[in-house]
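J.: just coords:
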């Protein structure tokens, strides 16, 4: 398998965590390489990443959550991204959507605003994103209370989504001091070997992140 990715991409982190949990061998193709970028375009004209190409099965798999489910279905291991129990599976999928839509998306508004040309900043949009993040933090603080992982006692797709969302969001609107449940949960995530590996691999390019030196003033 080949994974087209970038080491700072939050959605690529999501897939990398699942791949490291799964243990399936794969080749990582970083998209600062022109050939890798051309191959991605040829396989997936939208040219968004991460993208998984499984030569063994002749499959091109796009979108982070779908890639992770694909691994669970076609390369099953002890890591089960989606539980067999229907209600448990629904909770995992819900938490996955909460992290992607209500943490990751507003976090990205801060990043997009920081890299806009001077004079084109969107203060209103950033304000809306800050408000949504506050609501998401409060919701997650309550929902995760009493759980080891995002959707219960098993590490799942939801936790793969949680790490990049929370890690990056904490850089733009810090929550560790104000939301102890979320803070403890993020600490558990960061200590997990698959996550620690992803965080270590970002270090050579971490300075490229617009808020690497701290949250916005």
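T.: Alright, I've got the coordinates. No experiment lies behind these values; they were computed from the predicted model shown. Residues are numbered from 1 along each chain as shown.
J.: for the rest of this, base every contact and every neighbour count on C-alpha atoms.
T.: Noted.
J.: give the buried residues for the helix ranked longest in the chain.
T.: For the chain, the longest helix by residue count, based on DSSP state H, is helix 123-144. Neighbour counts over helix 123-144 (16 or more other Cα atoms under 10 Å) mark 126, 129-130, 132-133, 136-137, 140-141, 144 as buried.
J.: comparison target, given below:
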């Protein structure tokens, strides 16, 4: 097989790329990396010295592709599926990239700060991070009042970023009851086959997540 994904089934950023791969139907091999294992860490570091996953290795092109958004754009270019994750229209593509960055930076970002602080014992201003999430939730609620997916009627890179970000964010800060559009969007995400497959594969590892007790029962 020409593609290998170096990843971990629990990692939210890995979920983002897995969703895109399952959406496209692209065949690939999986290489689970345990960062706590010296050999695994050394293997990943030899591919991407920053030692962060996921990384996609394209054996046919003899190329390693890091960073989630770049991986998905690479797949769109070299291994396109039925629906492109980045629209061909420039303005539409810009909108998708904006909301991809929004979820990575302003939803995933606060989540990772809180989780990392819990794991390392380092302090962080959790009130500040949760306030960021509240602001993000408010923006998403407004955005989703008039659309099915983040950037129109087509599932895109932005939705790939949204699914894992919201899944883990709601374990730290539940969605406000009055945010019906956000809640409906989340339901569309978690019932999409590609997302369901990713969550099913992550299920055996959820006990490793420090806030596992906050994961809704239906996902366990």
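T.: Cool, the structure landed. Keep in mind that what you see is a predicted model, and the values were worked out from it rather than measured.
J.: quick one: contacts of the longest helix of structure 1?
T.: Outside helix 123-144 of structure 1, the residues that touch it by Cα atoms under 8 Å, 6 or more residues apart in numbering are 98, 102-103, 106-107, 109-110, 113, 150-151, 173, 175, 179-182.
J.: redo that, cut-off 7 Å
T.: Applying Cα atoms under 7 Å, 6 or more residues apart in numbering, the contact partners of helix 123-144 of structure 1 are 102-103, 106, 109-110, 150, 179, 181-182.
J.: and stretch 174-184 of structure 2, by the same measure?
T.: So stretch 174-184 of structure 2 is contacted by 140-141, 144-145 (Cα under 7 Å, 6+ apart).
J.: the same query, at a cut-off of 10 Å, please.
T.: 133-134, 137-148, 166-170, 186-189, 214 (Cα atoms under 10 Å, 6 or more residues apart in numbering).
J.: list the buried ones in it?
T.: Within stretch 174-184 of structure 2, the residues scored as buried using 16+ other Cα under 10 Å are 175, 179, 181-183.
J.: make CSV out of these and add secondary structure.
T.: Shown next, in CSV, are these (DSSP: H, G, I helix; E, B strand; the rest coil):
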residue, secondary structure
175, coil
179, coil
181, helix
182, helix
183, helix
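J.: which pair in these spans the largest distance?
T.: Greatest spatial distance among these (Cα to Cα): 175 and 181, at 10.4 Å.
J.: which residue lines up with residue 109 of structure 1 in structure 2?
T.: Under the alignment (TM-score structural alignment), residue 109 of structure 1 maps onto residue 113 of structure 2.
J.: average offset of the helix or strand that match falls within relative to structure 1?
T.: Element membership of residue 113 of structure 2 [criterion: DSSP states H and E] is helix 109-120. With mean Cα distance after the TM-score superposition for structure 1, helix 109-120 of structure 2 departs from structure 1 by a mean of 1.5 Å once superposed.
J.: give me the contacts around that helix.
T.: 12, 102-105, 121-133, 165-166, 168-173, 209-211.
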